[in-house]
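*Asks:* heads up, no residue letters with this:
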């Protein structure tokens, strides 16, 4: 049985971490499969959005395989992708985390590697590796502060606190909290919305947003102009403007009911 299940759903690709018996933790074999699959997705012109989830209904990913740490730091993708197979890679396209259950340690690092996170209301998050004195090695010290802010990141990193889905939503770690068992369905719904948009502008905006982190506003605006002005004048964009002029007003996706203020 493959440790990573890969499914094409039209122009959306779904990855499922398939080690349910060990809470979908990542060993060296899964890390290499994950790196290979991310690289292949990035090169696949027919697939526009990636969704990542975990097998079963209890755990998204419990992090790295603590019984095989040496192997994680010595496999063929360690230095090009990171020990767990993703930290140094960017497919250049949207990636959504469908957090179907608990998300711990390196699982949090995988979650924040994704562009945003749709979270099952039962899920819990925590850098529980602190209990064994283990540092973060797959981008957590860099991406977590960018997602939730330095105070929230250090709170999680230093305490090893376990938080619930609503706490994750308040701090920005979750973008939507959805009813039990529906995180994948909702993620695929959003993925299809994104995948059906014109892709040039989305990819340019995504690249500019990620690449300008840490730059001054002036530097960021310069890079945005370099990356985003040409797609705005592309034939793809012009076709979209013609649809607008002709009266096209497709309904946008909206947050699920669990995320609306009463």
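*Replies:* Yep, that arrived. Everything numeric in this text was worked out from a predicted model, so none of it was measured. Residues are numbered from 1 along each chain as shown.
*Asks:* Could you use CA atoms for every contact and neighbour count after this?
*Replies:* Will do.
*Asks:* And the contacts of the helix or strand that contains residue 37?
*Replies:* According to DSSP states H and E, residue 37 maps onto helix 28-43. Residues from elsewhere that reach helix 28-43 (C-alpha atoms under 8 Å, 6 or more residues apart in numbering): 3-4, 13, 47, 50, 68, 71-72, 75-77, 81, 83-86, 89-93.
*Asks:* which among those residues end up buried?
*Replies:* Listed as buried from these are 3-4, 13, 47, 50, 72, 75-77, 81, 83-86, 90-93; burial here means 16 or more other C-alpha atoms under 10 Å.
*Asks:* The stretch 101-250 of the chain: helices as residue ranges?
*Replies:* For the stretch 101-250 of the chain, the helices defined by DSSP state H, counting those that start in this stretch occupy 106-113, 140-148, 150-159, 165-171, 183-196, 199-211, 217-232, 235-245.
*Asks:* list the buried ones in the longest one?
*Replies:* The neighbour-count criterion (16+ other C-alpha under 10 Å) identifies 220, 223-224, 227-228, 231 as the buried residues of helix 217-232.
*Asks:* ok, second structure coming up, stack it against the first:
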């Protein structure tokens, strides 16, 4: 599918050639459903094959986020949610671009009425609604919808060459998939205003300093580091990880008093699980826990 993205406003036309797929680590095995996808690649990674990896794969469009890609991404997330062997999910792109933006050509002729009637971009929220932890491994450009996609994830790891931005203002519109809402929660009002109102990009080091990215790694090490993080998360009880994720997310949706009560009730609820009992017993007995997700 031919496409133009926000990237034509922010970097050279000669940047479409991508380097070797960053998700080609030796410990990655192809997921059984990969052949069903046109715009993404789906794999499993880690020593125990317990980390799902979704690689955005529209090289000629620098992974511009078309409707087909986002639909496939949602479907892949649903599959990984239903896979009991997977405890965490990594979303990545290429070393040149995580995702250079939304597909401008696809939306160029949309109208207000069409957007409202079709609830345009609504299905993009599946990433944020995924109950398993999702890690964004961002190399290269994460602009517009690409930056919004990264922010929908629970943790952002950035390659040293990563560039984040919301350049929608440069083409006469505003972010539509959370850019004006999630970015201030990451970096504060003043910095978010600067990024959104100017279209300026920030590099990986600045993104880490602002709190947008958790850590920065060499580009060729990024996906491996994200998978290692996924493995560490997957070693815990999936049931308890889900509760912990819900509790952290509640901090952005409630008052402090409401959030503290929600956290305390979830903490109390863990005492009804076998994994809480196993975890504490293993600690007392000085042995590794054997979680069963119950």
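*Replies:* In hand now; what should we look at? What you see is a predicted model, and the numbers here were worked out from it, not measured in a lab.
*Asks:* quick one: what's aligned to residue 246 of structure 2 in structure 1?
*Replies:* Mapped onto structure 1 by TM-score structural alignment, residue 246 of structure 2 lines up with residue 207.
*Asks:* residues contacting its match?
*Replies:* Taking C-alpha under 8 Å, 6+ apart, we find residue 207 of structure 1 in contact with 92, 227.
*Asks:* Distance-wise, check it relative to residue 40 of structure 1.
*Replies:* Remark: distance between residue 207 of structure 1 and residue 40 of structure 1 (C-alpha to C-alpha, to the nearest Å) = 19 Å.
*Asks:* so of the buried ones among the contacts of helix 28-43 of structure 1, which ones are in helices?
*Replies:* 72, 81 (DSSP state H).
*Asks:* Measure how buried the residue lying closest to residue 37 of structure 2 once chain neighbours are set aside is and give me the count.
*Replies:* What sits nearest to residue 37 of structure 2 in space, not counting adjacent residues and going by C-alpha to C-alpha, 6 or more residues apart in numbering, is residue 72, at 6.6 Å. Residue 72 of structure 2 has 18 neighbours, counted by other C-alpha atoms under 10 Å.
*Asks:* What's the match for residue 72 of structure 2 in structure 1?
*Replies:* Checking TM-score structural alignment: residue 72 of structure 2 goes with residue 33.
*Asks:* now that match: how far from residue 22 of structure 1?
*Replies:* Distance, residue 33 of structure 1 to residue 22 of structure 1, by C-alpha to C-alpha: 17 Å.
*Asks:* likewise residue 133 of structure 1?
*Replies:* 21 Å.
*Asks:* Neighbour count for the two, which is higher?
*Replies:* residue 22 (12 against 8).
*Asks:* Quick one: residues contacting the residue most central in space within structure 2.
*Replies:* The residue lying closest to the centre of structure 2 (C-alpha atoms, centre = their mean) is residue 153, at 3.3 Å. Residue 153 of structure 2 sits next to 127-128, 133-136 when contact means C-alpha under 8 Å, 6+ apart.
*Asks:* at 10 Å instead, please
*Replies:* For residue 153 of structure 2, the contact set (C-alpha atoms under 10 Å, 6 or more residues apart in numbering) comprises 89-91, 127-130, 133-137.
*Asks:* next one: residue 181 of structure 1
*Replies:* Taking C-alpha under 10 Å, 6+ apart, we find residue 181 of structure 1 in contact with 56-58, 99-101, 119-122.
*Asks:* now with 7 Å?
*Replies:* Neighbouring residues of residue 181 of structure 1 by C-alpha atoms under 7 Å, 6 or more residues apart in numbering: 100, 120.
*Asks:* same question, residue 237 of structure 1
*Replies:* So residue 237 of structure 1 contacts residue 231 (C-alpha under 7 Å, 6+ apart).
*Asks:* at 10 Å what do you get?
*Replies:* Residues near residue 237 of structure 1 by C-alpha under 10 Å, 6+ apart: 198-201, 230-231, 243.
*Asks:* Quick check: the farthest pair among those residues?
*Replies:* Farthest pair in these (C-alpha to C-alpha) is 230 and 243. Separation: 19.4 Å.
*Asks:* what's the spacing between residue 194 of structure 1 and residue 201 of structure 1?
*Replies:* In this view, residue 194 of structure 1 and residue 201 of structure 1 are 11 Å apart by C-alpha to C-alpha.
*Asks:* before we move on, what about residue 124 of structure 1?
*Replies:* Distance from residue 124 of structure 1 to residue 201 of structure 1, by C-alpha to C-alpha: 34 Å.
*Asks:* Between the two, which has more neighbouring residues?
*Replies:* For residue 124 of structure 1 versus residue 201, neighbours defined as other C-alpha under 10 Å are more numerous around residue 124 (23 against 20).
*Asks:* Return the distance of residue 177 of structure 2 relative to residue 196 of structure 2.
*Replies:* To residue 196 of structure 2, residue 177 of structure 2 is 13 Å away according to C-alpha to C-alpha.
*Asks:* wait, I meant residue 247 of structure 2
*Replies:* Computed with C-alpha to C-alpha, the distance linking residue 247 of structure 2 and residue 196 of structure 2 is 29 Å.
*Asks:* Tell me which of those two has more neighbours.
*Replies:* Neighbours were counted for residue 247 of structure 2 and for residue 196 using other C-alpha under 10 Å; residue 196 has more, 23 against 19.
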